[in-house]
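> Sharing a sequence plus its predicted fold:
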Amino acid sequence: MKDLECAFVFNCDYNGLSVIQSLGRRGIPVYALDAKRGIGTRSRYARYLNVPDPLVDERGFVDKLKELGTKAGGRPVLFPTNDHWAESVARNREELEDMFDLVVADRAVVELFLDKERFGRWAMEQDLAVPRVWSRSELEDPSTALPFPLAIKANARRKPGQGEEGRQWARAADALRFRTCGDREELVELLAEAARVGVPVFGQEIVRGRSSAMHSIGVYASDGDVEGLVYGWKVRGFPPGFGDCVTGFSAPPPEWAIDMAKEACGRARYTGLAEFDVMIDQESGARKLIEINPRSWGWIGVSLPAGVDLPWLAYQGIQSKEPVGEVALGCADGETVYYAKMLADLQNTLLWYRFSDARDWVLSPRQWWATFRGKRGVFAEFAKDDPAIAVFALVQAAKQFAGRARRVLKGQRF
């Protein structure tokens, strides 16, 4: 393998933080690139560099990358950690790959996976178990038989290069992240709302269950071959119905998870880090592949205690361009490990779930601690070797508390 090149990680929320810590602890020089000071930019293992947000200024972002790459020398390794940053790198691959090694798939694959309606149709063609999807024109056709209740989703929530209106568009798309309609009348109202804000939407069959029914398969693959795999599931998310993982467990992967990842990555000739979101229907038990995120994911930090450090595996694989051989599977020792945003999970279980449809997730401090007692794992905000993260996280938690308190006082629910 080559000498250790530096790594550029962007953007730098908890996802980026996990990648930064993984690489930095191995002595790799890491630069945290972002348009704002997220929690990952506070890590002792990275130097923060401000770059334009490709959502607003994609050309400026690419030019800044090239400038920083020239100053760094060698071939820095690029780790985009959310959708529109990954898409921007993929869209500009030809311009960037002479200077960088890219932990991201080809443009066609990235754009396919990020367009949720197109992905659903592609997956059905590949005989992958996914929820059925309907285009907007099909939804508007009164003759289309639809299984109400139905989910309405934005085709994509972030698109690079949209100029100053990009953030406003993204907020509108976030509002249409996951909405349900129980009949034709509600469907018409939702479609009209989407049209007013200019967000393309589609319909998707509902898979019944809260965020705790979501299982994740995290992989590093090279040219369609899975080289590392970590499997887990959300224990609690926020908002509880469909929110991002706040606490999750990883365990030895079942055969169905290994087979699904190998099949999908092989058919897409996928290279890079990815996360498969699989929902298990709480009534039928059917497993449905909801989406594949062509990047690292929010709780990739679980891969380290699971024994397959995916960011490090990706760094090695992208540089060497050589297969690692047998697939490395997480939790090979049979133990279950955890990843948790401790401060957020404490707030949610002690208080905020009381103002949601997940009141059964309300816990006492003793019950909350029982989630983790006797297991190894990661509390995202608290690492002995990276103490500044805890300080920043405490400030964030206070702001989050104030914001949610205002919502509750207004009579809103989560």
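Received the coordinates, thanks. Bear in mind the structure is a predicted one, so any value in this text is a computation, not a measurement.
> make it CA atoms for all contacts and neighbour counts henceforth
Fine.
> how about the strands in the stretch 51-200 of the chain?
Under the criterion DSSP state E, counting those that start in this stretch, the stretch 51-200 of the chain contains strands at 77-80, 101-102, 133-134, 150-154, 179-181.
> Of all those strands, which one is nearest K116?
With C-alpha to C-alpha, the closest approach to K116 among the strands of the stretch 51-200 of the chain belongs to strand 150-154: 7.8 Å.
> residues in contact with the closest one?
With C-alpha atoms under 8 Å, 6 or more residues apart in numbering as the test, strand 150-154 has contacts from 116, 173-174, 176-182, 190, 199-206.
> repeat that for 6 Å
173, 176-181, 200-206 (C-alpha atoms under 6 Å, 6 or more residues apart in numbering).
> If you count neighbours, what's buried in stretch 282-291?
287-291 (16 or more other C-alpha atoms under 10 Å).
> for stretch 19-29, that is, sorry about that
For stretch 19-29, by 16+ other C-alpha under 10 Å, it's 19-24, 28-29.
> swap in stretch 4-15?
Buried, per 16+ other C-alpha under 10 Å, within stretch 4-15: 4-15.
> Now go through the residues you listed and say which are in helices.
Those of these mapping onto helices are 14-15, per DSSP state H.
> With distance to A264 as extra columns, can I get the buried residues of stretch 4-15 in JSON lines?
Formatted as JSON lines, the buried residues of stretch 4-15 follow (distance: C-alpha to C-alpha, whole Å):
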{"residue": "L4", "distance to A264": "31"}
{"residue": "E5", "distance to A264": "30"}
{"residue": "C6", "distance to A264": "31"}
{"residue": "A7", "distance to A264": "28"}
{"residue": "F8", "distance to A264": "28"}
{"residue": "V9", "distance to A264": "26"}
{"residue": "F10", "distance to A264": "26"}
{"residue": "N11", "distance to A264": "26"}
{"residue": "C12", "distance to A264": "28"}
{"residue": "D13", "distance to A264": "28"}
{"residue": "Y14", "distance to A264": "27"}
{"residue": "N15", "distance to A264": "23"}
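> Which of the buried residues of stretch 4-15 fall in strands?
Among the buried residues of stretch 4-15, the ones falling in strands (DSSP state E) are 7-10.
> want to throw the contacts of strand 150-154 into JSON lines with distance to F355 and neighbour count?
Converted to JSON lines, the contacts of strand 150-154 look like this (distance: C-alpha to C-alpha, whole Å; neighbours: other C-alpha atoms under 10 Å):
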{"residue": "A173", "distance to F355": "24", "neighbour count": "23"}
{"residue": "L176", "distance to F355": "21", "neighbour count": "23"}
{"residue": "R177", "distance to F355": "21", "neighbour count": "17"}
{"residue": "F178", "distance to F355": "19", "neighbour count": "15"}
{"residue": "R179", "distance to F355": "19", "neighbour count": "14"}
{"residue": "T180", "distance to F355": "20", "neighbour count": "18"}
{"residue": "C181", "distance to F355": "22", "neighbour count": "17"}
{"residue": "P200", "distance to F355": "31", "neighbour count": "18"}
{"residue": "V201", "distance to F355": "29", "neighbour count": "24"}
{"residue": "F202", "distance to F355": "30", "neighbour count": "20"}
{"residue": "G203", "distance to F355": "28", "neighbour count": "25"}
{"residue": "Q204", "distance to F355": "27", "neighbour count": "25"}
{"residue": "E205", "distance to F355": "27", "neighbour count": "17"}
{"residue": "I206", "distance to F355": "24", "neighbour count": "18"}
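> for comparison:
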Amino acid sequence: MEVEKEKYRLEAWVFNCDYNGLSVIQALGRRGVEVRALDAKRGVGTHSRFSKYGAIPDPMVDEPGFVEALWRYREGLETNPVLIPTNDHWAESVARHQEELSRGFECCVADYETVSLLLDKERFGRWGHDAGLPVPRVWSVEEARQEPELPLPIAVKANARRQVGQGASWARAADGLRFRVCETRTGMEQVLTEADTAGIPVFLQEVVKGRSDSMHTIGLYARDGEILGLVYGKKLRGFPPGFGDCIVGIASPVPDWALKLAEKACRQLRYTGIAELEVMQDAETEIRFLIEINPRSWSWVGVSGAAGVDLPWLAYRNLAFGEAPEETQLGCRDGESVYYTKLLADLQNSLLWYRFSDARDWVLSPGQWWKTYSGRRGVFAEFARDDPKVAVMATIQAAKQFAGRARRVLKGERF
């Protein structure tokens, strides 16, 4: 789609430039928007031909330095860049300083109170219950210990996996407590002791049974609680298979229940920005639970353009120029589904790594694997004809990942 480059002259600055950020960079860069890829490390998106890389402190380590660097990059510009964070703690920092930053930037993020609510997973669970949303039950550590009829198994979860000012070692420890299912109270106490020793705040959550393929994604862009665009999809395969990030996702026509749930949540929050609602359908009861709302774009936001509602582009035009569709734009209106895949990762997982997990039924032959994509529309995250350097960097990254996982398997570890 060709646009008037003079009209869309405001820069877009994307933070955290792994595949999530790459999708945003490509969506805007292909339309003539000048994009800066700002990150503390050279993620795959910083190598895109559609971006100009700029080093910037990670706000999890140095938030004041992060804000100072934004203003330094801003010097000499006549127009306000659009800031688009694609990771929790980057979104949190932009939201925290939004009043100051709004004097020189357009911020694609909700207000700080909303972002902090959504990132505090225990508080979000309580808020969701009070708001009448279908969230799993939550308990504080004290409540769980005092509850005589605590349902088992029970999940112990870190309240936040990234927290500004805590540093990388804290984040790694929190990642280890991302989702730990405890079958007994004794096991629960062992995990709680581990969390206490590491200084990681945790809570307990009702277990929704199922693997990552039970997860539904509702991705949207909203302004003041009104949804302007929405894409619905479902994970086909994730890694690790139990709760991991999306490796293959399928976007489909939006069901009524997904639209109604998103509208209710956005109205309650008066939400502004890109967001992802993660909904998990219990494998036994088939009841759908709203697990969390992420206040930023999600790992496979790149499917939105193929689905007919390019959310980064919609957000950019709305924030920069006030443009908005007359009615909510819904993905896959033509009735056809589209896929998004990290092709190299899916190839490795399906042919090999799922053999060393609890998802051996996901192991495929090469022919079975290719049928996932044959004859369908979709997006290969690593491979785009107009962005070849990304493919080179992704192949190097995949080789390193292969070596790392091979070492783990040789040690007898499972995924």
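Right, received. Where do you want to start? For clarity, every value in this text was computed on a predicted model and none was experimentally measured.
> Tell me which of the strands of the stretch 51-200 of the first structure sits most buried.
strand 77-80 (a mean of 27; mean count of other C-alpha atoms under 10 Å).
> Would you mind getting the average deviation of it from the second structure?
Its aligned residues in the second structure lie a mean 0.3 Å from strand 77-80 of the first structure after superposition (mean C-alpha distance after the TM-score superposition for the first structure).
> Now do that strand: everything it contacts.
Under C-alpha under 6 Å, 6+ apart, the answer for strand 77-80 of the first structure is 7-10, 86, 100-103.
> So what does S212 of the first structure match up with in the second structure?
In the second structure, S212 of the first structure lines up with D213, judged by TM-score structural alignment.
> which residues touch that match?
D213 of the second structure touches 235-237, counting by C-alpha under 6 Å, 6+ apart.
> In these, which residue is surrounded by the most others?
Neighbour count (other C-alpha atoms under 10 Å) singles out R237 as the most crowded of the contacts of D213 of the second structure, with 26 neighbours.
> circling back to that earlier point, which one among the contacts of strand 77-80 of the first structure gets closest to N348 of the first structure?
F10 (27.7 Å).
> That closest one -> the second structure?
Using TM-score structural alignment, F10 of the first structure pairs with F15 in the second structure.
> quick one: that match and K41 touch, right?
No - the criterion here is C-alpha atoms under 6 Å, and F15 of the second structure misses it with K41 at 10.6 Å.
> re earlier: and the match of S212 of the first structure, that's in a helix?
Yes - with the criterion set as DSSP: H, G, I helix; E, B strand; the rest coil, the secondary structure at D213 of the second structure is a helix.
> Tell me the spacing between A151 of the first structure and C245 of the first structure.
20 Å (C-alpha to C-alpha, to the nearest Å).
> er, L23 of the first structure I mean
From L23 of the first structure to C245 of the first structure the distance is 23 Å (C-alpha to C-alpha).
> Next: G73 of the first structure.
For G73 of the first structure relative to C245 of the first structure (C-alpha to C-alpha), the value is 37 Å.
> Please enumerate the helices of the first structure.
14-24, 58-72, 83-91, 93-96, 107-114, 116-125, 136-140, 166-175, 184-197, 255-268, 310-320, 342-350, 365-370, 388-409.
> Tabulate the ones you listed (TSV), appending distance to C331 of the first structure.
Shown next, in TSV, are the helices of the first structure (distance: least, C-alpha to C-alpha, whole Å):
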stretch	distance to C331 of the first structure
helix 14-24	17
helix 58-72	36
helix 83-91	28
helix 93-96	34
helix 107-114	27
helix 116-125	28
helix 136-140	42
helix 166-175	34
helix 184-197	43
helix 255-268	13
helix 310-320	13
helix 342-350	22
helix 365-370	20
helix 388-409	27
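> returning to what we had before: neighbour-wise, which of G73 and C245 of the first structure wins?
With neighbours defined as other C-alpha under 10 Å, G73 of the first structure and C245 compare such that C245 has more, 24 against 12.
> need the contact list for the more buried one.
234, 237.
> If we use 10 Å, what do you get?
Contact analysis of C245 of the first structure by C-alpha atoms under 10 Å, 6 or more residues apart in numbering lists 211-212, 214, 233-239, 297-299, 339-341, 345.
> What of Y353 of the first structure?
Contacts of Y353 of the first structure (C-alpha under 10 Å, 6+ apart): 238-240, 347, 359-363, 413-414.
> Please pull up the equivalent of it in the second structure.
Aligning on TM-score structural alignment places Y353 of the first structure opposite Y354 in the second structure.
> How about P29 of the first structure?
Superposed on the second structure with TM-score structural alignment, P29 of the first structure falls opposite E34.
> Isn't its match up against A27?
No - using C-alpha atoms under 10 Å, E34 of the second structure is not in contact with A27; the gap is 11.2 Å.
> Give the residues shared as contacts by those two.
Common neighbours of E34 of the second structure and A27 (C-alpha under 10 Å, 6+ apart) are F50.
> hmm, back to that, who touches both of F15 and K41 of the second structure?
54, 56, 58.
> Among those residues, which one is most surrounded by other residues?
That'd be D58 among these, by other C-alpha under 10 Å, with 24 neighbours.
> Tally up the residues packed near the nearest residue to that residue once chain neighbours are set aside, please.
Using C-alpha to C-alpha, 6 or more residues apart in numbering and skipping residues adjacent in sequence, the residue nearest D58 of the second structure is A40, 5.4 Å away. As a burial measure, A40 of the second structure scores 15 neighbours (other C-alpha under 10 Å).
> can I assume A40 of the second structure is in contact with P57?
Yes - applying C-alpha under 10 Å, one finds A40 of the second structure in contact with P57, separated by 5.4 Å.
> Name the residues contacting each of these two.
F66.
> How about the contacts made by V207 of the second structure?
Counting by C-alpha under 10 Å, 6+ apart, V207 of the second structure has contacts 136-138, 151-156, 179-182, 282.
> Quick check: the gap between F379 of the first structure and T336 of the first structure.
From F379 of the first structure to T336 of the first structure the distance is 15 Å (C-alpha to C-alpha).
> What does L112 of the first structure correspond to in the second structure?
Using TM-score structural alignment, L112 of the first structure pairs with L117 in the second structure.
> Tell me the spatial nearest neighbour of its match, not counting adjacent residues.
Spatial nearest neighbour of L117 of the second structure, chain neighbours left out: F124 (5.7 Å); criterion: C-alpha to C-alpha, 6+ apart.
> Check the burial of that neighbour by counting its neighbours.
21.
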